[in-house]
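S.K.: Fold the following and give me the result.
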Amino acid sequence: MTLRMPAEWAPHDAVWIGFPHMAEEWSGRIDAARRDVAAFANAVHDGGRGEEVRLVVNDEEQAEIAAKLVDPGVSILVQPLGDIWLRDTGPIIAGTGAARRARNFRFNWWGEKFIMPGDQEIGGALAATTGFPVDDQDWVLEGGGVDVDGTGLCVTTEECLLNLNRNPLLTREDIAVRLHQSLGVERLLWLGNGLVGDHTDGHVDNLARFVGEGRLAIPVAAGDDDPNAPVYTDARARAEAFGGIEIVDLPSPGRVEMGGEIAAASYMNFYIGNSTVVVPAYGVANDRAAVDALAALFPGRRAVGVPALGIIAGGGSFHCSSQQLPS
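M.R.: Next up is the predicted model:
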């Protein structure tokens, strides 16, 4: 039976969030990254009003560090992991209620670029903790490479899913069939490239996200120096040509640099929790506008901006570090 991946705004039982532990991966900013991740976890937990947060830490030493940063209600799960990007290394849950199954995809370090021990094992390990049947998938897919609206509609990018460093023997049509079999995708919107500086080869969760059934949010460039202005324009044109989709404008943070290089900073890396929408904040002019825009899109939830300059030093943000367990 084909099961659909639920939309992120559907109710969650819990969420896994990865906690930074390898200092060499954070350009001297691991303490800031840990504070950002802890603040994210606390916002999602929302004093017990949100959802169960399972903060995944590598060992007991990291558990002690994490415990000093998170609220008492946040669960700490000791489970060896590589990098913190559980959106990509963790399992994706398809179906709801008693029909839920954990789809455990192959992971090849974003095309063999950032090889770390533990990344290929964490998906199966977390899946085993759910009590759901686990289906090992025989192809490479990262959760940040797709976004769904719960009706069978999915958005992705050619840069990522058609990249020869992932599934070189699969055609565009093959991938569409596999997304249908694994996640219940029936309509697939192909965008082009992802953001400048995105080490994941253009994950869509930094570019375009569903904010309702058939409603797709795409950023609007923030001035002439926004490095992603052509990317946003192309994404909008493709979505319009696809048809049947309402396009919603969201702000862009504009040009954000880390160590002299353009960072893949994006408000699109927000996380939709049961009670809270957590929005990355970069200390730039559009931070407030992004929070206000998402608050208007999710009136039943509290939208909050959480500092993300620490976590972006590792190449991602809040959505990248999390993977929800739908109810």
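S.K.: From here on, just use CA atoms for contacts and neighbour counts.
M.R.: Will do.
S.K.: can you confirm Arg35 is in a helix?
M.R.: Yes: with DSSP: H, G, I helix; E, B strand; the rest coil as the criterion, Arg35 is assigned to a helix.
S.K.: so how many other residues sit close to it?
M.R.: 20 (other C-alpha atoms under 10 Å).
S.K.: how close does it get to Val70?
M.R.: 9 Å (C-alpha to C-alpha, to the nearest Å).
S.K.: same question, Pro91
M.R.: 24 Å.
S.K.: Looking at these two, which is more packed in?
M.R.: Neighbours per residue, other C-alpha under 10 Å: of Pro91 and Val70, the larger number sits with Pro91, 29 against 22.
S.K.: Now the more buried one. Nearest residue, chain neighbours left out?
M.R.: Distances taken as C-alpha to C-alpha, 6 or more residues apart in numbering put Asn104 closest to Pro91, at 4.6 Å, once the chain neighbours are dropped.
S.K.: cool, and Ala229?
M.R.: Ala221 (5.1 Å).
S.K.: ok, now which ones touch the residue nearest to Pro91?
M.R.: Gly90, Pro91, Ile92, Gly123, Gly124, Ala127, Val134, Asp135, Asp136, Gln137 (C-alpha atoms under 8 Å, 6 or more residues apart in numbering).
S.K.: Can you get me a residue count around the closest residue to the first one other than its chain neighbours?
M.R.: Yep, that's Gly90 we're talking about. Once flanking residues are discounted, Gly90 sits nearest to Gly123: 4.1 Å by C-alpha to C-alpha, 6+ apart. Using other C-alpha under 10 Å, Gly123 has 25 other residues around it.
S.K.: Now the second one, please; I'll put the structures next to each other:
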Amino acid sequence: MFERRMPAEWETHEKTILQWPVADSLVHPDNYTEVCDGYEETIRAIQAFEPVGLIVDPEEMGALRKRLGEDIDLYPIPHNDAWARDSVPTIIVDKDGSRLGVDWKFNAWGEKYQPYDLDDALGEKILAMTDIARERPDLVLEGGSIHSDGEGTILTTKECLLNPNRNPGMSMEAIEEALKDHLGAKKVIWLEEGLDGDETDGHIDNIACFAAPGKVLLQVCRDPKDPNYAITRRCLEVLDREVDARGRRLEVVEIEQPPYATYRGKRATLSYLNFYFVNDGLILPVFGGDAAQTDQKAMEVLKDAFPQRGIATVNGWSLVKEGGNVHCITQQIPKAAKEERA
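M.R.: Presented below is the predicted three-dimensional model:
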């Protein structure tokens, strides 16, 4: 029997998977060169810690091999967009070392973008190429909407998972049961909502994540005039009264949000919590300019939280202009390894 467990992101990875940007899918097509440069910068940062696999349109194989070199696995799979966190399956593990890809249904964040059929079909192809077994739940879910402590606790938001544009008619209890069935979850902690202006309808990976079992990082707002002030106060209230799957009270570590910023008339969802764990390190988006002070504070908090990890920074603006950041464009493949029993 497969005793499923969703590993924590800080556990050892075999590699990281990304998708190369598709010009036709960009919200701002004139940014294509900048976006591609941002992806390449992130890929280079990850490669300093672990291998990278990149999903590319077949006709771009030659150009990207020349651009990125030989030290990267290229997977020729047609795709609509480039947010691997949400369209590449969630890989779970068993105690015997076997892995399973949970290939969620994908509907482009509640039918916000068309077409999305290639991204919805992408999971089966990438799992076949990486030789990982597949499971296809009857549930729309994006990887950016859930975070695991590796010990049975899942962190998420009601704003996203209970949004009628994902799974209309499904109750919170039904979705909890699905997370238990497919991820081996034993406890689901529900925050009310994500950051103001987040077009994903409140993905957890912009506002909060586990730093360790029993320890949560939360991006907070200090300005009472900013909608994120009330949002993050409510998050603190929930986390203060919750316990995890093993009954532990949660320690909350606060990271101050970057200053309010807009891009082409809309709020930019700037988040330090959209960093990505890699083997022995993490990749952190920073924003510079008015955010230079909070950039430095975020690095200090993360260095204190993860003293054994190297922190590599990348330009967060090249990605956030399209609505996401480093965590959104990556999906880890956990290493297949038998767990040691105590």
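S.K.: The residue nearest to Ala229 of the first structure and Val204 of the first structure: what is the separation?
M.R.: With C-alpha to C-alpha as the criterion, Ala221 of the first structure and Val204 of the first structure are 17 Å apart.
S.K.: okay, those two: which has more neighbours?
M.R.: Val204 (29 against 21).
S.K.: contacting residues for whatever residue of the second structure lines up with that one?
M.R.: Counting by TM-score structural alignment, Val204 of the first structure corresponds to Ile204 in the second structure. The contact partners of Ile204 of the second structure, by C-alpha under 8 Å, 6+ apart, come to Gly144, Ser145, Ile146, His147, Leu155, Thr156, Thr157, Gly194.
S.K.: ditto for Leu297 of the first structure
M.R.: Leu297 of the first structure is in contact with Val211, counting by C-alpha under 8 Å, 6+ apart.
S.K.: any idea how far it lies from Gly197 of the first structure?
M.R.: For Leu297 of the first structure relative to Gly197 of the first structure (C-alpha to C-alpha), the value is 28 Å.
S.K.: Which contacts among the contacts of Ile204 of the second structure does the first structure share?
M.R.: Mapping the contacts of Ile204 of the second structure onto the first structure (both residues aligned by TM-score structural alignment, their matches' C-alpha atoms under 8 Å) leaves Gly144, Ser145, Ile146, His147, Leu155, Thr156, Thr157, Gly194 still in contact.
S.K.: and the gap between the closest residue to Phe287 of the second structure other than its chain neighbours and Ala128 of the second structure?
M.R.: Take Phe287 of the second structure and drop its neighbours on the chain: the residue closest to it by C-alpha to C-alpha, 6+ apart is Gly316, 5.4 Å away. From Gly316 of the second structure across to Ala128 of the second structure, the span is 32 Å (C-alpha to C-alpha).
S.K.: So for those two, which residue has more residues nearby?
M.R.: Gly316 (23 against 11).
S.K.: hmm, back to that, corresponding residue for the residue nearest to Phe287 of the second structure in the first structure?
M.R.: Per TM-score structural alignment, Gly316 of the second structure is aligned with Ala308.
S.K.: cool, and Glu300 of the second structure?
M.R.: By TM-score structural alignment, Glu300 of the second structure lines up with Asp292.
S.K.: which ones are touching its match?
M.R.: Ala303.
S.K.: so it, which of the three states?
M.R.: Going by three-state DSSP: Asp292 of the first structure is helix.
S.K.: do you know how far it is from Tyr267 of the first structure?
M.R.: 12 Å.
S.K.: before we move on, what about Ser182 of the first structure?
M.R.: Ser182 of the first structure is 28 Å from Tyr267 of the first structure, by C-alpha to C-alpha.
S.K.: Gln181 of the first structure now?
M.R.: 31 Å.
S.K.: Kindly report the same for Asp174 of the first structure.
M.R.: Distance, Asp174 of the first structure to Tyr267 of the first structure, using C-alpha to C-alpha: 31 Å.
S.K.: More neighbours: those two, which one.
M.R.: Neighbour totals were compared for Asp174 of the first structure and Tyr267, and Tyr267 leads with 29 against 11 (other C-alpha under 10 Å).
S.K.: so which of the contacts of Asn104 of the first structure persist in the second structure?
M.R.: The contacts of Asn104 of the first structure retained in the second structure, by both residues aligned by TM-score structural alignment, their matches' C-alpha under 8 Å: Gly90, Pro91, Ile92, Gly123, Gly124, Val134, Asp135, Asp136, Gln137.
S.K.: Make a PyMOL selection of whichever of those residues turn out to be buried.
M.R.: To isolate the buried members of those in PyMOL, using 16 or more other C-alpha atoms under 10 Å:
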select buried, resi 90+91+92+123+124+134
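S.K.: Run a quick neighbour tally on Ile283 of the second structure.
M.R.: Neighbours of Ile283 of the second structure using other C-alpha under 10 Å come to 21.
S.K.: helix/strand/coil for whichever residue in the first structure pairs up with it?
M.R.: When the first structure is aligned by TM-score structural alignment, the residue opposite Ile283 of the second structure is Val278. At Val278 of the first structure the chain is in strand, as set by three-state DSSP.
S.K.: for the stretch 151-300 of the first structure, what spans make up the strands?
M.R.: 153-157, 187-191, 209-212, 215-220, 246-251, 257-258, 261-262, 271-272, 276-281 (DSSP state E, counting those that start in this stretch).
S.K.: Check which helices and strands the first one sits against.
M.R.: Read it as strand 153-157 of the first structure. strand 147-148, strand 187-191 (3 or more C-alpha pairs under 8 Å, 6 or more residues apart in numbering; DSSP states H and E).
S.K.: What of the fifth one?
M.R.: Applying 3+ C-alpha pairs under 8 Å, 6+ apart, one finds that strand 246-251 of the first structure contacts strand 215-220, helix 229-242, helix 287-297.
S.K.: what does it correspond to over in the second structure?
M.R.: Using TM-score structural alignment, strand 246-251 of the first structure pairs with 251-256 in the second structure.
S.K.: ok, average deviation of the matching stretch from the first structure?
M.R.: Compared with the first structure after fitting, stretch 251-256 of the second structure deviates on average by 1.2 Å (mean C-alpha distance after the TM-score superposition for the first structure).
S.K.: Quick one: distance of that stretch to the chain centre.
M.R.: Stretch 251-256 of the second structure sits 19 Å away from the centroid of its parent chain (C-alpha atoms, centre = their mean, to the nearest Å).
S.K.: What lies in contact with it?
M.R.: 214-222, 236, 239, 272, 294, 297-298, 301.
S.K.: Then stretch 30-40 of the second structure?
M.R.: Taking C-alpha under 8 Å, 6+ apart as the rule, stretch 30-40 of the second structure contacts Trp20, Pro21, Ala23, Leu26, Leu68, Val314, Asn315, Ser318, Leu319.
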